[in-house]
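Visitor: Below is the sequence, then the predicted model.
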Amino acid sequence: MLLSLVVHTYSLRYWLPAAVMLGTAPAYLLSWSVWRLLSTVLPSRLYHTVDDRVYSVYQSMVLFFFENYTGVEIVIYGDIPKKKENVVYVSNHQSTADWIIADMLAIRQNALGHVRYVLKDGLKWLPLYGWYFSQHGGVYVKRSANFDEKAMKKKLSSQTKLGTPMYLVIFPEGTRYNPELQKIINDSQDFAAKEGLAVLKHVLTPRMKASHVAIETMKEHLDAVYDITVAYEGTLTADGQRHPAPTMPEFLCQECPRVHIHFSRLNMREIPAEPVFFRRWLHERFEIKDKLLTTFYDPEDPEKKGRFPGESQTSNLSLTKTLPSLLILGGLTLPMLFTESGRKLYLNTWLYGTLIGWVWVSVSP
């Protein structure tokens, strides 16, 4: 009986925030749809401005759960600019929670609504979310030979011409690094050796296409590239073995006490335009990430284990930045659930919103 209660209580750590985040999605989509309909006769720039504000409300609620609710400690190495900037955010990739880390940094610059993602093509089929991420400026890409460079350029160019604020998040590895999937790591290392590139231990060999297209297409619009290296505390065992990073459910279950984020701001002048030189440059940036993670997981000085080199600061997220969003979305959602007509509207939003989204993504390039 006691064990069942413990297990049930533990599962609520995940199911409660998941239910709220998913449960408020129809109300959010309805609010956005009303604005999208009204904005058809208004300038596109105005639509994007309000869309960014609305998006920041939902993402602030997400951060309430991933930061305030979990109590995770965010440790930042390097100086994050106080002002908003148009940037491409390049990070290592090891967890489904990685995209939350981008939100964590963006909200500290008051740029949360500007976050857009380069995502794997299969994610566009997510109910409601997959369609909306594209509407918000996200880009879906296929791997290797199926990569559609023209479609990506077209989408980013159209947003650049409108002057859309940009915080574009890219994970160049393409696949999450998981120390338990040794075949993927070996294949990545073999490819690097074959191409004459440095073999990396704690990250995968980066793919350069999406990053190169994004930076070249928007270079006149961008202020900088943010080079981010993330390490999740609690992924190193007592015998020194690295474990997989926490998944989103594990993160919500408070299994990660601290997230270490190494931040580097790169000036656009540092980034080569030619593909062959860009590829080398990107790989060199991942060599730096690999050294940082080696220092974190296996330093020469055991006392430095579990941290990046250099000065760090703990950054706490104020409830005033997240709790109001939870109250707003909750206030929009709950009335829908207390009446029969409201429940029908709620369910129809899930159903027809998903179907319309799937039709749209199936015919779009």
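Guide: Sure, I can see it. Numbering: from 1, shown residues only.
Visitor: can we go C-alpha only for contacts and neighbour counts from here?
Guide: Will do.
Visitor: State the distance from the residue positioned nearest the centre of the chain to G163.
Guide: Most central in the chain under C-alpha atoms, centre = their mean is W99, positioned 1.8 Å from the mean C-alpha point. Relative to G163, W99 is positioned 24 Å away (C-alpha to C-alpha, to the nearest Å).
Visitor: Kindly report the same for F147.
Guide: Going from F147 to G163 by C-alpha to C-alpha gives 26 Å.
Visitor: Now the residue nearest to the centre of the chain: which helix or strand?
Guide: helix 98-107 (DSSP states H and E).
Visitor: again, but for G310
Guide: Going by DSSP H and E, G310 is not in any helix or strand.
Visitor: Leaving out chain neighbours, which residue sits closest to it?
Guide: Distances taken as C-alpha to C-alpha, 6 or more residues apart in numbering place Y77 nearest to G310, at 6.9 Å, with adjacent residues excluded.
Visitor: one step back: the residue nearest to the residue nearest to the centre of the chain when sequence neighbours are not counted: what secondary structure?
Guide: In this structure, W99 finds its nearest non-sequential neighbour in V169, 7.8 Å apart by C-alpha to C-alpha, 6+ apart. Here V169 is recorded as strand under DSSP: H, G, I helix; E, B strand; the rest coil.
Visitor: buried stuff in stretch 209-223?
Guide: Within stretch 209-223, the residues scored as buried using 16 or more other C-alpha atoms under 10 Å are 209-219, 221-223.
Visitor: can you list contacts of that stretch?
Guide: The contact list for stretch 209-223 (C-alpha atoms under 8 Å, 6 or more residues apart in numbering) reads 85-88, 141, 149, 152-153, 156-157, 160, 163, 166, 170, 172, 267-268, 273, 275, 278.
Visitor: How about residues contacting the strand or helix carrying D187?
Guide: In the assignment (DSSP H and E), D187 maps to helix 182-194. Applying C-alpha under 8 Å, 6+ apart, the contact partners of helix 182-194 are 177, 179, 198-200, 204-205.
Visitor: Show me which positions of it end up buried.
Guide: Within helix 182-194, the residues scored as buried using 16+ other C-alpha under 10 Å are 184-185, 188-189, 192.
Visitor: Same list (those) but as TSV, adding distance to Y117.
Guide: TSV is the format used below for the buried residues of helix 182-194 (distance: C-alpha to C-alpha, whole Å):
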residue	distance to Y117
I184	24
I185	24
S188	24
Q189	26
A192	26
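Visitor: Run a quick neighbour tally on P249.
Guide: 17 (other C-alpha atoms under 10 Å).
Visitor: Now do the SS call for it.
Guide: Following three-state DSSP, P249 is assigned to helix.
Visitor: okay, pairing it with this:
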Amino acid sequence: MSQSITYYFRYIAKHIYWLLIKLLTLLITLGSYYAYAEYTIVILLIQIFIKSMCSRQFYIDCVDSIYQFYYRYACLLIDYWANIKITLYGDIELVDKLQANNVLALCNHQCGVDFFNVHYLLNRFGKLSRVRHVTTEPFQYIPLAGHSFFMHSCIYLKRGKGDKFDPTQMIKTLTYLETNNIPSWIVLYPEGTFYDKVYTDVLADNRRYMNKIGVQPFKHLLMPRSRALKTIHKQFGHRFDAVLDITIVYPNTRAGNGLRRSTPSLIEYFSGYHNLVDIHVRLIDVRQVPKAEEELDNWLYELYRQKDGQLSQYYEQNRSISEIFDCPPGQEYRSDPRTTLPSLLGTSIVIGFLIPNPLYIYNIIVAIVLIITLIEVFIILTKC
């Protein structure tokens, strides 16, 4: 194959390739929900088979690997579908070098997109298989995502009558993680719900509550709730090697003059409307986290009071993340397609067996993408 033919093939294939990738990702999403029942049955059968035929440790490793494989597909969507520019700040290199099996990550919470950005960040650290989100119990009923979280031993927070906190399910999951010595990077959103100006009732209730307990209401965060943190710290705290303080900022929400636009919805995010994300990470020595419950309350409040002050500088003084957090300029990051593309192709093949036969176009696109991928790999290997 001559150099000129190789060049033109790769030029044309590149544009066709990513066009087909976008179409394929759309069909995967639609197909996944269309074939949700079949997908769930297949996953449950695989789960039962592995549990009955293999050791518990092998089952845990398989579940973690499947979770990582599945959600790397979302990382590919962020990079090549929505073309989101994610910039990382803070102790990124320190976390890269961190030899830790168990970590507690505390993150501000603005919208549903936060889940994907945290996944993206921890995939950057090579810890996506160890992520255990703390989320509310109704989340497990969301098609696909809810079942994957449950299967992966994510921690469901249950509320009883009158919004009363019930730690029973959390304790059960944390005990399971500890008993089986499962490495876990537990992600907790202490605010409990989204901070967004569209949720006027939530913001008003938060202001009333903070005034009631005699503290100044935050401008850009909700009052952090410590009940889940206390439960995690009591049951699992002795296993943590470090704590991460994560702050996610959506630059397109900065409207100027101290004003703030609404945070992105999932549709806005994956359509590329909100195409900028800044993430600051601070590594905290686990020994700084107090053990006494009252001290833990104060520690969490101070952490979020400081974070709110930093966000106030961002929105009201138009300062950069580097200036506010006193850190070097951020580094734009994109996930490695060698790890995310196999996830897309693997997911597409699985879904291809489940969606109805009339969608032959789906199978044709998968075949073309696979062929172009194999030819590109062949060209690289033979150095044509």
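Guide: That came through fine. For clarity, every value in this text was computed on a predicted model and none was experimentally measured.
Visitor: Nearest spatial neighbour of L292 of the first structure, chain-adjacent residues omitted?
Guide: F308 (6.1 Å).
Visitor: go on, S148 of the second structure?
Guide: Y67 (6.8 Å).
Visitor: Identify the residues contacting that neighbour.
Guide: Shown in contact with Y67 of the second structure (C-alpha under 8 Å, 6+ apart): 128-129, 148, 152.
Visitor: That one -> the first structure?
Guide: Aligned by TM-score structural alignment, Y67 of the second structure pairs with Y55 of the first structure.
Visitor: is it fair to say its match lies in a strand?
Guide: No: under the criterion used here (three-state DSSP), Y55 of the first structure is helix, not part of a strand.
Visitor: the strands in the second structure, which residues?
Guide: For the second structure, the strands defined by DSSP state E occupy 85-90, 103-107, 131-136, 155-159, 165-166, 185-188, 242-249, 254-256, 259-260, 276-284, 331-333.
Visitor: Of all those strands, which one is nearest Q317 of the second structure?
Guide: strand 254-256 (8.6 Å; C-alpha to C-alpha).
Visitor: What residues sit buried inside that closest one?
Guide: R254.
Visitor: who's in contact with it?
Guide: If you take C-alpha under 8 Å, 6+ apart as the criterion, strand 254-256 of the second structure is touched by 260-261, 315-316, 318.
Visitor: Identify the residues contacting P335 of the first structure.
Guide: With C-alpha under 8 Å, 6+ apart as the criterion, the residues that contact P335 of the first structure are G342.
Visitor: Next one: it relative to I328 of the first structure, how far apart?
Guide: Shown here: P335 of the first structure relative to I328 of the first structure, a distance of 12 Å by C-alpha to C-alpha.
Visitor: try R285 of the first structure
Guide: R285 of the first structure is 41 Å from I328 of the first structure, by C-alpha to C-alpha.
Visitor: Same question for F263 of the first structure.
Guide: F263 of the first structure sits 32 Å away from I328 of the first structure, taking C-alpha to C-alpha as the criterion.
Visitor: Which one's more surrounded, these two?
Guide: The neighbour comparison of F263 of the first structure against I328 (other C-alpha under 10 Å) goes to F263, with 18 against 15.
Visitor: corresponding residue for the more buried one in the second structure?
Guide: For F263 of the first structure, the aligned position in the second structure is V281, judged by TM-score structural alignment.
Visitor: Could you report the neighbour count for the nearest residue to V62 of the first structure once chain neighbours are set aside?
Guide: Nearest non-adjacent residue to V62 of the first structure, counting by C-alpha to C-alpha, 6+ apart: M21, 6.8 Å away. M21 of the first structure has 18 neighbours, counted by other C-alpha under 10 Å.
Visitor: Same question for N86 of the first structure.
Guide: Neighbours around N86 of the first structure, by other C-alpha under 10 Å: 21.
Visitor: now do Y141 of the second structure
Guide: Residues near Y141 of the second structure, counting by other C-alpha under 10 Å: 11.
Visitor: Equivalent analysis for I170 of the first structure, please.
Guide: For I170 of the first structure, the number of neighbouring residues by other C-alpha under 10 Å comes to 23.
Visitor: Identify the residue of the second structure aligned to it.
Guide: For I170 of the first structure, the aligned position in the second structure is L188, judged by TM-score structural alignment.
Visitor: And that match, how close does it get to L23 of the second structure?
Guide: Separation of L188 of the second structure from L23 of the second structure (C-alpha to C-alpha) stands at 34 Å.
Visitor: can you check F353 of the second structure too?
Guide: Taking C-alpha to C-alpha, one finds F353 of the second structure at 18 Å from L23 of the second structure.
Visitor: so how far is S134 of the first structure from G357 of the first structure?
Guide: For G357 of the first structure relative to S134 of the first structure (C-alpha to C-alpha), the value is 10 Å.
Visitor: what's the answer for I80 of the first structure, then?
Guide: Distance of I80 of the first structure to S134 of the first structure, given as C-alpha to C-alpha: 27 Å.
Visitor: separation between the residue lying closest to M248 of the first structure once chain neighbours are set aside and L30 of the first structure?
Guide: Closest residue to M248 of the first structure apart from its sequence neighbours, by C-alpha to C-alpha, 6+ apart: A97 at 5.0 Å. Look at A97 of the first structure and L30 of the first structure: by C-alpha to C-alpha, they are 26 Å apart.
Visitor: Which entries within the contacts of stretch 209-223 of the first structure meet the buried criterion?
Guide: Among the contacts of stretch 209-223 of the first structure, those buried by neighbour count (16+ other C-alpha under 10 Å) are 85-88, 141, 152-153, 156-157, 160, 166, 170, 172, 278.
Visitor: Which two among these are spaced furthest apart?
Guide: Of all the pairs that these form, the one spanning the most space (C-alpha to C-alpha) is E85 and V141, at 24.2 Å.
Visitor: May I see the buried residues of stretch 3-22 of the first structure?
Guide: Within stretch 3-22 of the first structure, judged by 16+ other C-alpha under 10 Å, the buried ones are 13-14, 17-18, 20-21.
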